[in-house]
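**Student:** generate coordinates for the sequence data below:
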Amino acid sequence: METVLLFLGLMAVFFGAEYLMRKLLKVEKVVLSETPGGKISNWGREIILGAALIAIFLFLDVFDDAILWFWIFYFLALGIIEAFLEWRYFPDSKSYLVSLLQIPFVIGFLLITIYLLS
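**Tutor:** Sure thing, here's the model as predicted:
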């Protein structure tokens, strides 16, 4: 039960921080899937997931913290590709800044969750 409450609390903080960042930067949420970048985003996510899954199976026995590094790499790569595509397909919007600012939040929450659960 504590794990569920921790997860829900961190998600509430994350979405609250995203809302606050959008208000402070005066950025509206953009929909990437309505542009040609939507297909590129989907392909990028699939390629990143495939590469990350292959890497985790290769390094699972070598590193004790392979799962942690898997999630860090996965969220970092997803955040970077999302920010790049928002910058590319919405040049007048600053939504890519919010995507870039979310990366440290996601990785920080991941590290907090792993630390508190271990």
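
**Student:** could you use CA atoms for every contact and neighbour count after this?
**Tutor:** Noted.

**Student:** the helix or strand Leu101 falls within - contacts with which helices or strands?
**Tutor:** Using DSSP states H and E, Leu101 falls within helix 95-117. On a contact count with 3 or more CA pairs under 8 Å, 6 or more residues apart in numbering; DSSP states H and E, helix 95-117 meets helix 2-25, helix 66-89.

**Student:** another one to check against the first:
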Amino acid sequence: MEYVNELYKIGASTEDIIILAKLLKPFAPHLASEILEKEEADDKWPEYNEAYLVSDTVQLIVQVNGKVRAKLEINSDDLKDQEKIKELALSQENVQKYLNGEPKKIIIPKGAKLINIVA
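**Tutor:** Below you'll find the model as predicted:
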């Protein structure tokens, strides 16, 4: 409705009406189809590029004794290097605060985005 109100204020172009009809299509398909037919526009949704869906960084959660103590942003290529992940996790200030010396065990499941440290 806000978009429609803005179109009333500034005066809607044909392109604006086509965009509105495409946005309305999931909610009011028959009305949107009629508008698109009247404007002689295509009835297709925009295509997407899968290359933009892949993220370069991954967020890892670091737990100490089952409680979240830190979050790491690392490069997705570094997920395979478990030693580097361990170093980064243990170097976090908040993790160091809850460790009493050396950790007993560090659990990093393959493909997971969670590091569990048992102190």
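
**Student:** TM between them?
**Tutor:** TM-score of the superposed chains, computed with TM-score structural alignment, normalised by the length of structure 1, equals 0.27; 46 aligned residues with a CA RMSD of 3.8 Å.

**Student:** single out the most deeply packed of the helices and strands packed on helix 95-117 of structure 1.
**Tutor:** helix 66-89 (a mean of 18; mean count of other CA atoms under 10 Å).

**Student:** let me see the ranges of the strands in structure 2.
**Tutor:** Remark: strands assigned in structure 2 by DSSP state E are 57-64, 67-75, 105-107, 114-118.

**Student:** turn these into JSON lines, including distance to Ala32 of structure 2.
**Tutor:** Converted to JSON lines, the strands of structure 2 look like this (distance: least, CA to CA, whole Å):
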{"stretch": "strand 57-64", "distance to Ala32 of structure 2": "39"}
{"stretch": "strand 67-75", "distance to Ala32 of structure 2": "42"}
{"stretch": "strand 105-107", "distance to Ala32 of structure 2": "53"}
{"stretch": "strand 114-118", "distance to Ala32 of structure 2": "45"}
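
**Student:** and of those, who's closest to Pro29 of structure 2?
**Tutor:** strand 57-64 (37.8 Å; CA to CA).
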